[in-house]
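Undergrad: just to be clear, the model below is a prediction. Sequence and coordinates:
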Amino acid sequence: MLRLRLLTWDVKDTLLRLRRPVGESYAAEARAHGVRVQPEALSRAFREAYGAQNRQFPNYGQGQGLSSQQWWVDVVKQTFRLSGVHEEGILTLMAEKLYRDFCSACNWEVLPGAGETLSRCHQHGFHMGVVSNFDNRLENVLSQCNLRHHFEFVLTSEDAGFAKPDGRIFEKALRLGGVPPEQAAHIGDDYARDYRAARAVGMHSFLLRAAGQGEEPEVPPEHVLPTLSHLLARIEMG
């Protein structure tokens, strides 16, 4: 059995997921302002706008003078512009409303088994924290989704100043948890940012991957979680 004291968790698509595609949420907000845009077009435009913003201003513009709110407002406005909406007043209203909406449980839901697995990990005496490439709305999102109480700390890339797969965010989490890396494991759904990045600093890690998702040759089967409810058994096997 692995001698673990600290478990760190990714959030998006590990513990929480969006209730509906981004394009549908954006299209509904547009309709409320009398603007008709196809959800599929908005989803495509969002991927383009988000990618461009992330390349130009990585990690929410940390160190480049942007707040994460301004970063997101710019992404939303550009998404709508790419979809043919150019009225600046409406763009600002929609962007600010969507920024607030994505802070709440109306747009996020807990993945099956997440709450139960976190409770069982608590019962086994593990300390737990979050390590997420999220902005500073995450505390509120976790509270609204009734998960915040499971964690001793919530470390976002905005707070840390580094985004996964940068090892420094994991090193900061280890300091917050007060344990050496060999006594910690990270759980997440992304091979490079979660599984491999945590191992690079000496932590254990487990990769959440539903059946049928792509196989990564470097991940031994005992490190793969078909569902979160497999976690404790994997730790005991280790």
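TA: Structure received. Numbering: from 1, shown residues only.

Undergrad: make it CA atoms for all contacts and neighbour counts henceforth
TA: Will do.

Undergrad: mind listing the strands for the protein?
TA: For the chain, the strands defined by DSSP state E occupy 6-9, 16-18, 108-110, 127-132, 153-156, 184-188, 204-208, 224-225.

Undergrad: could you say what helices and strands the fourth one packs with?
TA: Spelled out, that is strand 127-132. For strand 127-132, the helices and strands in contact under the criterion 3 or more C-alpha pairs under 8 Å, 6 or more residues apart in numbering; DSSP states H and E are strand 6-9, strand 153-156, helix 167-177.

Undergrad: same check, this time on the fifth one
TA: In this structure, strand 153-156 packs against strand 127-132, helix 138-144, helix 167-177, with contacts taken as 3+ C-alpha pairs under 8 Å, 6+ apart.

Undergrad: take those and lay them out in a markdown table including distance to Ser67 and mean neighbour count.
TA: Below are the helices and strands packed on strand 153-156 laid out as a markdown table (distance: least, C-alpha to C-alpha, whole Å; neighbours: other C-alpha atoms under 10 Å):
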| stretch | distance to Ser67 | mean neighbour count |
| --- | --- | --- |
| strand 127-132 | 17 | 23 |
| helix 138-144 | 15 | 18 |
| helix 167-177 | 19 | 19 |
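
Undergrad: all helices in the chain, in order from the N-terminus.
TA: Shown for the chain, the helices assigned by DSSP state H span residues 22-32, 39-56, 58-61, 68-82, 88-101, 114-123, 138-144, 157-160, 167-177, 197-200, 231-237.

Undergrad: next up, a second structure to put side by side with the first:
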Amino acid sequence: MKLRALTLDLDDTLWPIAPTLLRAELRLHDWLLAHAPATAQRHGIEAMRALRADVARRQPQLAHDLSQLRRLSLVEALAASGDDTALAEPAFEVFFAARQEVDLYDEVGDALDRLASRYRLLAVSNGNADVRSTGLDRWFSGSVSARQAGVAKPDPRIFALACEALGCAPDAVMHVGDDHAADIVGARAAGLHSAWLRREPARAGQWQVDPDAPAGTGHHWVIGDLAVLADRLLAG
């Protein structure tokens, strides 16, 4: 396998997303308490989550743009509470800034140091984490987001755009991610190699060839963490 580059998912691959989002939601709620108290009282964190999910159902054409869905949710929450809808943008900025405060899984920093010493790394995400704001730009040459691509994983077009950004053919790229449907099925359909990251205690430090991967479609692995991926790729 003559790999030249790796594409990596971000949320739940490099850091846990649930505490990241909760911190951002709490930061947003505190801001609303100070600047739009009626909205904060009417829309607590759970209510805001439900509203955002409802907006996403009503706006399926925006499934690739989580930032815009969040903005629209804030506009609706403010309007329903009688607050100034112009506050939606500064409220979003508060959420977005906090959303970039991520806590990497323990092995990620060292593994990325090692992987970046041999391969170009590119982030490919359906989310709205920013490579520079999260501090990932020390390892990553750039990113391709669903918002930028106009489609979300598993659509093969986002992987094709990533390969174009890297200047690599698909068979010279391995995609790494935790979501089988979005990351692994999508990468395989686009002709990339894949590494399915399954962060389960029993799999820590483990590597195997994916027994369910179609024959003749490239190298497809199951890994327990990024350290074992670095071990495997840099062994030769």
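TA: Thanks, I have the structure now. From a predicted model like this one, the values you see are computed outputs, not experimental measurements.

Undergrad: superposed, what's their TM-score?
TA: Between these two chains, after superposing, the TM-score reads 0.75 (TM-score structural alignment, normalised by the length of structure 2); 218 aligned residues with a C-alpha RMSD of 3.5 Å.

Undergrad: ok, which of the helices of structure 1 comes nearest Phe206 of structure 1?
TA: Judged by C-alpha to C-alpha, the one of these that comes nearest to Phe206 of structure 1 is helix 231-237, at 8.0 Å.

Undergrad: what's the mean deviation for the closest one versus structure 2?
TA: Average distance, helix 231-237 of structure 1 versus aligned residues of structure 2 after superposition (mean C-alpha distance after the TM-score superposition for structure 1): 3.9 Å.

Undergrad: and that helix, which residues are buried?
TA: Leu231, Arg234, Ile235 (16 or more other C-alpha atoms under 10 Å).

Undergrad: and it, how far out from the chain's middle?
TA: 23 Å (C-alpha atoms, centre = their mean, to the nearest Å).

Undergrad: what's the closest non-adjacent residue to the residue of structure 2 positioned farthest from its centre?
TA: Each residue of structure 2 has a distance to the centre, and by C-alpha atoms, centre = their mean the biggest one is for Gly82: 33.8 Å. Leaving aside its sequence neighbours, Gly82 of structure 2 sits nearest to Ala38 (C-alpha to C-alpha, 6 or more residues apart in numbering; 7.3 Å).

Undergrad: surely that neighbour and Ser81 touch.
TA: Yes. Between Ala38 of structure 2 and Ser81 there is a contact at 5.7 Å, judged by C-alpha atoms under 8 Å.

Undergrad: the residue farthest from the centre of structure 2 maps to what in structure 1?
TA: In structure 1, the residue paired with Gly82 of structure 2 according to TM-score structural alignment is Glu87.

Undergrad: do Ile158 of structure 2 as well
TA: So, by TM-score structural alignment, Ile158 of structure 2 is matched to Ile169.

Undergrad: nearest residue to that match in space, please, no chain neighbours.
TA: Phe162 is the one closest to Ile169 of structure 1 (C-alpha to C-alpha, 6+ apart), at 5.7 Å.

Undergrad: which residues touch the counterpart of Val179 of structure 1 in structure 2?
TA: Under the alignment defined by TM-score structural alignment, Val179 of structure 1 corresponds to Cys168 in structure 2. By C-alpha atoms under 8 Å, 6 or more residues apart in numbering, the contact set of Cys168 of structure 2 is Arg4, Ala5.

Undergrad: what's the answer for the one 10 residues further on, then?
TA: Taking C-alpha under 8 Å, 6+ apart as the contact definition, Asp178 of structure 2 lies against Asp9, Asp12, Thr13, Trp196, Leu197, Arg198, Arg199.

Undergrad: again with Gln41 of structure 2
TA: So Gln41 of structure 2 contacts Leu33 (C-alpha under 8 Å, 6+ apart).

Undergrad: thought the match of Ile158 of structure 2 was touching Val154?
TA: No. Ile169 of structure 1 lies out of contact with Val154 (C-alpha under 8 Å); the separation is 11.5 Å.

Undergrad: give me the common contacts of these two.
TA: By C-alpha under 8 Å, 6+ apart, the residues touching both Ile169 of structure 1 and Val154 are Val131.
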